[in-house]
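1. Coordinates for the following, if possible.
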Amino acid sequence: MFNYNFLITVAASLAGLLFGLDIGLISGALPFITTEWSISIHQQEWIVSTMMLGATLGSISNNWLSAILGRKRSLMWGGVIFAIGTLGCTFSNNIDVMLVFRVVQGFAIGIASFAAPLYLSEMSDKAVRGRRIATYQLMVTVGILVAFLSDTWFAQTGNWRMMFAVLLIPTAILVISVYFMPRSPRWLASRGYMQEAQSVLLSLRMDEREASQEYQEIIASLKVKQSGFALFKANKNFRRSVGLGLVLQFMQQFTGMNILMYYSPKIFEMAGFTSKMEQMFSTVLVGLAFVLATFIAIGMADSWGRKPALKIGFTVMGAGMFCLGLLLKFVLTGHAPVYFSYLAVLTSIICICGYAMSAAPMVWVLCSEVQPLKGRDFGIACSTTMNWIANMVLGATFLSLLSGIGTAQTFWLYAGFNIIFVLVTVFMVPETKGITLESIEANLMSGKKLRDIGISSDKQAASSPLSDSNQG
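-> Just a heads-up that it's a prediction; the model follows:
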């Protein structure tokens, strides 16, 4: 029987490529759109943040969309909708039309950013689950780098419309490749397609005994009487996992790293690089560092673990954001030596490396792991929605913060957030490497502390994930 594992990893991760391409694209296109249409600071912020508004709406809709259509079909429809939004942005002739189609693009990305990690987590064996989902994040970083390179090429002529148009190529590849993927066995079982669920598991594991054991664990987890919002209302333990997902996604965004993606040319302009090509070249270096550092995350996700990566990453980002604010403070006075500008680029690269090896992939990994099967669509919809709300706030306030509280103070604010996140990780975040989704669910529903739900035991692995007595 054909083994789908490689195809699944590549095809689902293409959703991450689209996500990254859109993030990287807007940083290069924005300066040329601003010049052509003579738009204000707030309009620039809205071109960036309306994508997140659309993504928020897409994430909210996923609570029912993914449950009804499944993860596979959600990814396909996300690709189609993204193509529509991209065409609209490419041919928009004013700021209002641009904003509408940025929302459409965002709606599609909201669907994909929900469905892809969820799909990968449900299709993957416990031994490689973290690596698989981290590969999704790798594709995000590759997309950002490719967009930066594309932006640099088209920056020579200022053709921002072509920056958008190139997104149609990977979108078509995504839709076609996802068409050939199997549906999630956990989704199939939850919808009553038991025979197909067993068949898919066998094609994924290539071991009948292993597939049968995993199938029985899935069936046990389906004994929960409530699902979705009904389970959220009835079960305090499920509310805890939803809360953890919200906190994790808030932490990921308020590291401040995405401002280095959305506004990198602006930041490097403040650092003293006056020409567009200098700014774009520095941006490409940041994108390249993002890609290379993500390989560290792929290597450590299933060996070292999720929690150590987060602790190190938040520490690096906190120190880096503080130093970047200090460097920009000196440069903007006009009295700093020229090498401070290059130190600012280096510091940005260090910050991005810290993010790429920690919060960028590990938050998506954890959010896809900690939710019980009958509440997984609802729980991940909530956490993904938080991601995009926080992302929208970040994109819509950065330029205003610069002019309001000052450049250095803005970066120091994010440095402070990162230090707080180290403490949250130590006392709240679980380590989930090497444990099945069903065992994590059993620990959660038995009332274990959140930081302990990744601790496995033979007794817990063999028991039903939820008894009726735990549903109150």
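2. Every contact and neighbour count from this point should use C-alpha atoms.
-> Noted.
3. residue contacts, L174?
-> 11-12, 14-15, 76, 79 (Cα atoms under 8 Å, 6 or more residues apart in numbering).
4. Of all the helix elements in this protein, which one is longest?
-> Determined from DSSP state H, the single longest helix within the chain is helix 5-37.
5. which other helices and strands contact that one?
-> helix 41-69, helix 71-90, helix 95-123, helix 129-155, helix 160-165, helix 168-179, helix 257-262, helix 264-270 (3 or more Cα pairs under 8 Å, 6 or more residues apart in numbering; DSSP states H and E).
6. Which one of the ones you listed lies nearest to V242?
-> helix 41-69 (13.0 Å; Cα to Cα).
7. How about that closest one, which residues are buried there?
-> Within helix 41-69, the residues that count as buried by 16 or more other Cα atoms under 10 Å are 43-63, 65-67.
8. So R183: helix, strand or coil?
-> Classification of R183 using DSSP: H, G, I helix; E, B strand; the rest coil returns coil.
9. my bad, should have said G325
-> From three-state DSSP, the assignment for G325 is helix.
10. and for comparison, fold this next one:
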Amino acid sequence: MTTVAGKQALGSVAARLERLPHSRWHVKVRFLIGAVTFFEAFDQLLAASALPVLMKEWHLTTGQATLAVTAASIGMLLGALAAGWLGDRIGRVRTVALGVGITGLASLAVAFSGSIEAFSLFRFVQGLGIGGVVPVAATYINEIARSDKRGRFVLLYEMIFPAGLAAATLVAVWVVPHFGWRAMFVIGTVPVLLAAALPRHVAESPRWLLSRGRVREAEEVIARIEAEVARSTSEALPAPAANLADEPAGGRLGDLFRGRYLRRTVVVSGLWFVAYYVNHGISTWLPSLYTKTFGLDLTTALVYSLLSNVTGLLGTFVVALLIDRVGRRPALVGALVGTVLSLGVLALAGATSGGQVAIFASCTTFFLYAINAGLYLYSPELYPTSNRARGAAFGGVWNRLGVILGPVAVGAIIGAGGSLSLVFAQLAVVAAVGAAIACFAVETKGRTLEELNA
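-> Down below sits the predicted model:
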């Protein structure tokens, strides 16, 4: 529990973080955490890239293919639950390092799988690591960012995630046809090296240290950060503002469902579910739809999938430039409406060719990736330091439910002989529900984390 002295120090340290100019220290930390996030994204999409080959090699049924792509998502759901608790208990950096190590080692095990059952089991384990890393890493980046530029700072970092997704597809275009799907998972073991290096090069969040009553450590960390920033800018740091408002002491999972946090949790959970239900309902099946439904060769299918990831990267960049100006709620509502319109065109047009699907699916991912990145910014803003990782990770649980159920629903429609128009129509309806939910989001633009949770 945070003591009175700890609360005072929290205000002091938060104010000292708020006054720091952008520097090489920020670039270094964002690069190292970003490298972790890049490979987590890379590993997340490996099954989708391998699926067209696996279906032929192991003669998979639609049900087995669905298991192959959802096993990691089930692991991510459980990993997010565990990581939320760990992130608030043992620290942001150590939790991220642990999850990255699990991800890399499990990827090696997947590479040597000899059956769909073993493949799915090790993908489940890999999902435990991925699900734990991403929300806690986003929490850390939020806690070191200045409130006036937090949206751009966090979302430019979040661009690393769609870049990792795009890289997975790009590498798959060349690696899978030449070296087979197993080579992709061997590449996915690289994060093990990052897991070992991260704790030595990235300082723990001073805000988290103070929330645990570790005042002296927090003061030492913020002093080191200030010294590094001053050296890199070659200028004296501006004086910190008056101490910021106190946050509530302690933090339990049940606090997410009490008072003002109940509305925040319900809204952000609904948005996480909708965004990832639609996103993975599309992205997981696209390579297989291109090859099976439209008869395209594997390379063309993967190139079309890459196009969707590239436009998603562009969408993340655009929202990074706009979100501190227009606010979180308008950005989320606008992106969800754009998603509805893109999917609606596909549903009404009938999805008659692979090229047509590629164009409008890419328009959809432009908006979806903007939503996803925005939620990684928005979720940690809604909760106090003592409960921030739990809050962000709880959103990740609904994220994973969407990741699981989206592909399952699409697979069920396809397996039952339903048309692609029906597939895209039901995804458009879900996105429309998300747009309605976003209208109730609390605006957080320009306010410090302490002001939002005092």
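11. Could you tell me the TM-score of the two chains?
-> After superposition, the two chains reach a TM-score (TM-score structural alignment, normalised by the length of structure 2) of 0.87; 424 aligned residues with a Cα RMSD of 2.3 Å.
12. what's the closest non-adjacent residue to the residue nearest the centre of structure 2?
-> Nearest residue to the geometric centre of structure 2 (Cα atoms, centre = their mean): V134, 5.2 Å. Spatial nearest neighbour of V134 of structure 2, chain neighbours left out: T37 (6.5 Å); criterion: Cα to Cα, 6 or more residues apart in numbering.
13. What of A436 of structure 2?
-> V333 (7.8 Å).
14. Run a quick neighbour tally on the alignment partner in structure 1 of that neighbour.
-> Matched by TM-score structural alignment, V333 of structure 2 corresponds to K311 in structure 1. Using other Cα atoms under 10 Å, K311 of structure 1 has 21 other residues around it.
15. pretty sure K311 of structure 1 contacts F427?
-> No: contact criterion Cα atoms under 8 Å: K311 of structure 1 and F427 do not qualify, at 11.0 Å.
16. Name the nearest residue to Y378 of structure 2, sequence neighbours excluded.
-> R328 (7.2 Å).
17. so who does the one you found touch?
-> By Cα under 8 Å, 6+ apart, the contact set of R328 of structure 2 is 374, 378, 443-445.
18. quick one on the thing from earlier: could you list which residues are in contact with the residue nearest to A436 of structure 2?
-> Each residue near V333 of structure 2 by Cα under 8 Å, 6+ apart is listed here: 435-436, 438-439.
19. Can you list which of the residues you listed carry over to structure 1?
-> Using both residues aligned by TM-score structural alignment, their matches' Cα atoms under 8 Å, structure 1 keeps these contacts from the contacts of V333 of structure 2: 435, 438-439.
20. Can you tell me which of those residues is nearest S211 of structure 2?
-> The shortest gap between S211 of structure 2 and any of the kept ones among the contacts of V333 of structure 2 belongs to A438, at 30.1 Å (Cα to Cα).
21. which residue packs closest to that closest one, ignoring adjacent ones?
-> V333 (5.6 Å).
22. quick one: the one you found from V278 of structure 2, how far?
-> 15 Å (Cα to Cα, to the nearest Å).
23. T37 of structure 2 now?
-> In terms of Cα to Cα, T37 of structure 2 sits 21 Å off from V278 of structure 2.
24. What is the burial count for the equivalent of I130 of structure 2 over in structure 1?
-> In structure 1, the residue equivalent to I130 of structure 2 is I109, according to TM-score structural alignment. By other Cα under 10 Å, 31 other residues sit near I109 of structure 1.
25. now swap in S275 of structure 1 and tell me
-> Neighbour tally, S275 of structure 1, other Cα under 10 Å: 11.
26. before we move on, what about S115 of structure 2?
-> Neighbours of S115 of structure 2 (other Cα under 10 Å): 11.
27. Show me what S379 of structure 2 aligns to in structure 1.
-> Using TM-score structural alignment, S379 of structure 2 sits opposite C367 in structure 1.
28. Its match: what's it in contact with?
-> 245, 248, 380, 383.
29. try 6 Å this time
-> By Cα atoms under 6 Å, 6 or more residues apart in numbering, the residues touching C367 of structure 1 are G245.
30. What lines up with the residue nearest to V134 of structure 2 in structure 1?
-> T37 of structure 2 maps onto G16 in structure 1, by TM-score structural alignment.
31. tell me which residues of the helix or strand hosting V340 of structure 2 are tucked away?
-> Taking DSSP states H and E as the criterion, the element that holds V340 of structure 2 is helix 328-349. Neighbour-count burial for helix 328-349 of structure 2 flags 328-329, 331-333, 335-347 (criterion: 16+ other Cα under 10 Å).
32. about what we covered before: how much space separates the match of I130 of structure 2 from Q460 of structure 1?
-> Going from I109 of structure 1 to Q460 of structure 1 by Cα to Cα gives 37 Å.
33. How about K374 of structure 1?
-> 19 Å.
34. give the contact list for the closest residue to L314 of structure 2 other than its chain neighbours.
-> Of all residues beyond its chain neighbours, the one nearest L314 of structure 2 is F366 (6.6 Å), with distances taken as Cα to Cα, 6+ apart. By Cα under 6 Å, 6+ apart, the residues touching F366 of structure 2 are 311-312, 315.
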